[in-house]
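A.B. asks: sequence-free structure coming up:
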């Protein structure tokens, strides 16, 4: 268990908080590119405790600045995109991408007042159909070109949800292999039984014989040996990574997926499911094939958690721990060694930034950032093709073009757009 103070250190993400300062060293997805592709678009976002607005100005440049105008505190969500920034709709003050006020229409022409006015402004870049923001100290590191963001000839989908809980309990779930056989195995069979579906539709109920965790360059590799397996199976020999500090990668030969946890504040997390489907050999996916964007439901019309798909089950587990999990009352066992390792890694990286060093996964060399391939088992649970084969039991079931994706993966042709 942790003390109250230790728990606060790991969970508080606002400006000036230790974890908030560590997390600001990284790039975060804050929107899909499709949400702000039109000139003049403004989208309100919240990240690391700050209310911000993302916009595309009339020069087709993206900007990210504080939501409130420094003049009278009006929300810039309703501002006017200009050729070189965002103009407040109330009195016309114009801010550039750095948040610097560069024009005040009703002040004297020779006034230096505007030079002394600045709101928060942050760097933004696009990659793989997502818009990323960097809110940390200069100089900004490279935006990591993880393989799935730059991989060719794949079909991409982006699911999202705003999760009403702290980011840490979501990440700790990723360091907890044994919940697979229960939450996504026995519990799945229980749900199928309640729905009158055959229980043999979902077969991942094998017992974990062994779990293991190894720190590597980009985070932690998670490994498992299930009943009937040996350490020669890919689940152990290769495993799959947790990319520090906030991303899980899962998948198989048919599809690979990032789960990206973006802390909005202490009690809300913007969660992305970024999936790349691999088409059948010989099928060419057009470069302009649209990336579908969809929202993943948390609860049904009766206010009950939607638990008949894997990611819905995970969200139920994350959220029912409370807005911020009380780690002063937890009782960790030997199967929780991955969670303990992750917490230790966070504490180590907090020390690194206190000492003026870059934390783990900060990339400064552009040559090292051309294409970062992450280790990933392809023969998932030694059953092959699992993720793509049961796509309707994952969040991808809500992708508007799922049926077409399945056909493409089988060798079909593109017949529609999203």
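C.D. replies: Done, it's in. As the structure is a prediction and not an experimental result, all values here were calculated from the model. Numbering: from 1, shown residues only.
A.B. asks: all contacts plus neighbour counts: C-alpha atoms, from now on.
C.D. replies: Noted.
A.B. asks: starting at the chain centroid, how far to whichever strand or helix holds residue 188?
C.D. replies: Following DSSP states H and E, the helix or strand that holds residue 188 is helix 187-195. The chain centroid and the centroid of helix 187-195 are separated by 29 Å under CA atoms, centre = their mean, to the nearest Å.
A.B. asks: go on, stretch 324-343?
C.D. replies: Computed by CA atoms, centre = their mean, the chain-centroid distance of stretch 324-343 equals 22 Å.
A.B. asks: Can you list the buried residues in the helix holding residue 188?
C.D. replies: For helix 187-195, the neighbour count (16 or more other CA atoms under 10 Å) marks 187-189, 191-192 as buried.
A.B. asks: One more to weigh against that first structure:
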């Protein structure tokens, strides 16, 4: 990567190559429950823009520039009342579309409210998540996205938010790097302790998989393979999906309906949002299944500790473990190999290594190897798509969101004679699917009062 490549890939603010590209897509931004009708407005940082989010009296979501277009006072301080957000400085009031609907500090014969509009973005509420469209098509936005896991009803899916203090691509790359799993997450696992058929059986036995990688309509796809018995190959497939989505192979391919969005808050902070089909709904098995000793994998406790959400730009879904406390690393657990990394949570293990690289890693200092093939291909694919968009090519999957339905991740065994792309296609034909109808129009995704 050249310095210009690195810059274009990692910067997301207004006017940047990648930032302009990402603004063509709908962006998941918050839990539905974070905003209540006539409730407290919320600071929302997305793609380097400081916004205010609120839910009006009728249940509609508004997302707009936090600065009042009158004198730039913050609308985060505003009064959320009677279907609008009123600035406390002079009482100017704005609806969810940014229209000024009241100008009480101006005499009626001098009122010019019809000429004033706040910079507002289209926002909708779907299946427990608020989505924001920050692109130029505010009057005619593209269809809502069809990343399969996000189409699950709220009762059928677990959704987790977790902020990471590093660049979006840096954070995302852990999800498309299967070789690190055998070290960072299970380096302490003795293969003899893994029962036959356990989700970790082959990962523990062979920690140096080989890869096939390809470009796809939705982004990139890899098949990591290991020969596990005569004539049988163990496959692990994963995906990068435009503009900042991943699917990991941590589940049986036919039922592994999951996805993660790595939403850039700014250049050096990312909100990871993870959708995973619930096991009770027929979802994938868990790596937390007991080992031969009857206990779950050490170092994989179910949840990390979080700070309470605050009101600042970067005070939502923050874990307690961070650089200031060395991500709560337990050196004794590391020395005794009870936990290979010394960090007791799989997500925190990823968080620690990616945040330790700095806010934006220095790509010039890297020495990529064969196990980094998917990472190199994904960087190139994302950068090429963003630059092609800047040159006039439509952003992939924006107007045809069903393209993303071609992506599925997971693991399975297959006769070694089956070619890797054919193995993927065969398993896709037998995979459980969420739905097959087109994406809902934007107006239908707004919740009823």
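C.D. replies: Received the coordinates, thanks. This is a predicted model, so every value here is computed, not measured.
A.B. asks: Can you give the structural similarity as a TM-score?
C.D. replies: After superposition, the two chains reach a TM-score of 0.76 (TM-score structural alignment, normalised by the length of structure 1), with 357 aligned residues with a CA RMSD of 3.1 Å.
A.B. asks: coming back round to it: who touches the helix holding residue 188 of structure 1?
C.D. replies: Helix 187-195 of structure 1 is contacted by residues 198-200, 202, 307-308 when judged by CA atoms under 8 Å, 6 or more residues apart in numbering.
A.B. asks: Among the residues you listed, which one has the most neighbours?
C.D. replies: Highest neighbour count within the contacts of helix 187-195 of structure 1, by other CA atoms under 10 Å: residue 307, with 23 neighbours.
A.B. asks: so who does it touch?
C.D. replies: 191, 313, 316.
A.B. asks: which of those residues lies closest to residue 182 of structure 1?
C.D. replies: Nearest to residue 182 of structure 1 out of those is residue 313 (CA to CA; 10.6 Å).
A.B. asks: Would you agree that closest one falls within a helix?
C.D. replies: Yes - assessed by DSSP: H, G, I helix; E, B strand; the rest coil, residue 313 of structure 1 belongs to a helix.
A.B. asks: What is the equivalent residue in structure 2 for it?
C.D. replies: In structure 2, the residue matched to residue 313 of structure 1 (TM-score structural alignment) is residue 349.
A.B. asks: So that match is in contact with residue 185, correct?
C.D. replies: Yes - contact criterion CA atoms under 8 Å: residue 349 of structure 2 and residue 185 qualify, at 7.2 Å.
A.B. asks: who's more crowded, those two?
C.D. replies: residue 185 (24 against 20).
A.B. asks: Neighbours of the closest residue to the more buried one other than its chain neighbours, how many?
C.D. replies: Nearest non-adjacent residue to residue 185 of structure 2, counting by CA to CA, 6 or more residues apart in numbering: residue 346, 6.1 Å away. Residue 346 of structure 2 is flanked by 19 other residues according to other CA under 10 Å.
A.B. asks: And residue 247 of structure 1, by the same measure?
C.D. replies: Residue 247 of structure 1 has 19 neighbouring residues, counting by other CA under 10 Å.
A.B. asks: need the contact list for the aligned partner of it in structure 2.
C.D. replies: Taking TM-score structural alignment for the superposition, residue 247 of structure 1 sits opposite residue 245 in structure 2. Applying CA under 8 Å, 6+ apart, we find residue 245 of structure 2 in contact with 172, 259-262.
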